[in-house]
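Engineer: Generate coordinates for the sequence data below:
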Amino acid sequence: MSELVSTRIRNTAGKLGLPHLAETINEYTRRADEGKMGYLVFLDLVLAEELAVRDDRRFRQGLRLSKLPHHKTLDEYDFSFQPDLDPRKVKDLATLSFVAGKANAALLGPPGVGKTHMVAACRVGYSICSTSLDDMVRNLKAAETAGRLTNKLGTYLWPSVFIVDEVGYQPLERAEANLVFQVISKRYEKGSIILTSNKTFSEWGQVFGDEVLATAILGRLLHHCEVISINGSSYRPKKRLKAIERDTNVA
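Structural biologist: Presented below is the predicted three-dimensional model:
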């Protein structure tokens, strides 16, 4: 390929928003020559790799914007420590296949069993926003006081997947619970919610300070919802013991 043609392809790729092609055109042509590729095979190669690069870029941007607390994978999760948990169900949930149907997911269990870890392992290229329930309520109350509640609600309504972590760690006042209801109600059948909670659904009346309001929230959440209950003990002490043992061995 002449330098003139190569330069023209780079310029055109840049204008089309294909920076990877602009950077690697010589590598593509080398591979085409070595593999004696036909025109269609070469075009398929270029398009497939450009799509893979774009999907990876979209995922990384989504991960950054999601504010997920950890960069985790399910390979790091110790399923042997939760013998009653079905790994296949968890891995299927992590594909976010339920998002296409605007359905929800709930992970229930005591602190330290890995609920947030599982949520952070969701790695499909949807727009994602993540928050703890306490932070969401705090932000909504501040926005309501400042007369910007509608705008702040939009923050939690636009993403395809909205993650609400740590539901139930602090009881809410009724006015606070009503703000949560507004978010859940407005997302109902319009966008997916993933939540983690250390409380059973029967205890949500205490969490939200009102049985009727809790029932209304649950009605919308559970209408289309995958529920995973994790009843094992916390493996945080286990991880801590491993760290202590490792430090002791190093010493």
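Engineer: okay, CA-based contacts and neighbour counts for the rest of this
Structural biologist: Noted.
Engineer: Neighbours of residue 23, how many?
Structural biologist: 13 (other CA atoms under 10 Å).
Engineer: ok, it - contacts?
Structural biologist: Going by CA atoms under 8 Å, 6 or more residues apart in numbering, residue 23 touches residue 10.
Engineer: From residue 92, how far out is it?
Structural biologist: To residue 92, residue 23 is 36 Å away according to CA to CA, to the nearest Å.
Engineer: And for residue 237?
Structural biologist: Residue 237 is 28 Å from residue 92, by CA to CA.
Engineer: Let's compare: structure for the following, please.
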Amino acid sequence: MKEIERIRQYADALRLTMLKNQPESLIHQAQIDKPGYLEFTRMLLEQEVKQRQKTDLDRRMKMARLPKDHNLESYNFNHSNGISKPQLRELRELIWLNQNYNLILMGPSGTGKTFIASGLIFDAVKAGYKAYFKTMEELISILRLKEMTSSALNAYNRLLKAHLIAIDDIMLFPMKKNEAVAFFNLIDHLHEKCSVIITTNKSPKQWAETLEDEVLATALLDRLLYRCEVLKLDGNSYRMENRKSIFN
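Structural biologist: Below is the predicted model of the structure:
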């Protein structure tokens, strides 16, 4: 038992989490399989790498703050909304992300904008990118509070280092002048450094009305649309067609 405890201590000092937490099971399995020294060493290192990769993925998934439904493997193509299977497949390959392209998903409520956006964030995180999903309300709150709270400042700094950010329901509600300027400054900083996914039920021409500033709206669109794919989704609301009832 002293040897096991010493192994735990050494593993803890070296931050070998798998070996620290499960030395008995690893040693017991080795006693059964009787691997050579080289194979046993490789197996220990392989287990540690896999554990660290899983821990890192879990952490990044948590930080992405995805909505409940976000796996595009379950996308229902029977519900026609204007995006084809080949188009979605190409988006999921994330080549556009490496090229710093933006994506605007535009259409009425219930046409799959949020699901597609969060699904692409999910795919990006799995692929190793720093990717985050934010509603416009959450983003405005971060911009408003970043000078006052450390949590908002940390969230803002993470966005500055992101590879991909999805902003859901942009321009749904009017913004105050200082909020609109702060939002523009963020987009300006991210321009050609980070890809942005926008979901909106308003056309770019209507953004000026929401911002109440045509010059600012033009400058914002100039940066977002420079390298950008605009997908116009349409059709009936998926939620309304598949709504649940207490008495079903």
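Engineer: nearest spatial neighbour of the counterpart of residue 225 of the second structure in the first structure, skipping sequence neighbours?
Structural biologist: When the first structure is aligned by TM-score structural alignment, residue 225 of the second structure is paired with residue 222. In space, and not counting its chain neighbours, residue 222 of the first structure is closest to residue 104: 7.4 Å by CA to CA, 6 or more residues apart in numbering.
Engineer: The counterpart of the one you found in the second structure: neighbour count?
Structural biologist: With TM-score structural alignment as the criterion, residue 104 of the first structure lines up with residue 102 in the second structure. By the criterion of other CA under 10 Å, residue 102 of the second structure has 25 neighbours.
Engineer: ok, residue 102 of the second structure touching residue 192?
Structural biologist: No. Residue 102 of the second structure is beyond contact range of residue 192, at 9.1 Å (criterion: CA atoms under 8 Å).
Engineer: My reading is that residue 166 of the second structure lies in a strand. Confirm?
Structural biologist: Yes. Using DSSP: H, G, I helix; E, B strand; the rest coil, the assignment for residue 166 of the second structure is a strand.
Engineer: What residues does it make contact with?
Structural biologist: If you count contacts by CA under 8 Å, 6+ apart, residue 166 of the second structure has them with 117, 118, 121, 131, 132, 133, 134, 135, 196, 197, 198, 199.
Engineer: Which position in the first structure pairs with it?
Structural biologist: By TM-score structural alignment, residue 166 of the second structure lines up with residue 163.
Engineer: which residues in the second structure form strands?
Structural biologist: For the second structure, strands defined by DSSP state E occupy the ranges 102-106, 131-135, 164-168, 195-200, 228-232.
Engineer: which bit of the first structure covers the longest one?
Structural biologist: This means strand 195-200 of the second structure. Using TM-score structural alignment, strand 195-200 of the second structure corresponds to residues 192-197 of the first structure.
Engineer: Report the mean distance between the matching stretch and its aligned residues in the second structure.
Structural biologist: Superposed on the second structure, stretch 192-197 of the first structure shows a mean distance of 2.0 Å to its aligned residues (mean CA distance after the TM-score superposition for the first structure).
Engineer: Residues touching that stretch, excluding its own?
Structural biologist: 99, 102-110, 115-116, 119, 160-169, 187, 221.
Engineer: do stretch 43-53 of the second structure as well
Structural biologist: Here stretch 43-53 of the second structure makes contact (CA under 8 Å, 6+ apart) with 16, 17, 18, 19.
Engineer: between the residues you listed, which is nearest residue 4 of the second structure?
Structural biologist: Nearest to residue 4 of the second structure among those, counting by CA to CA, is residue 19 at 10.2 Å.
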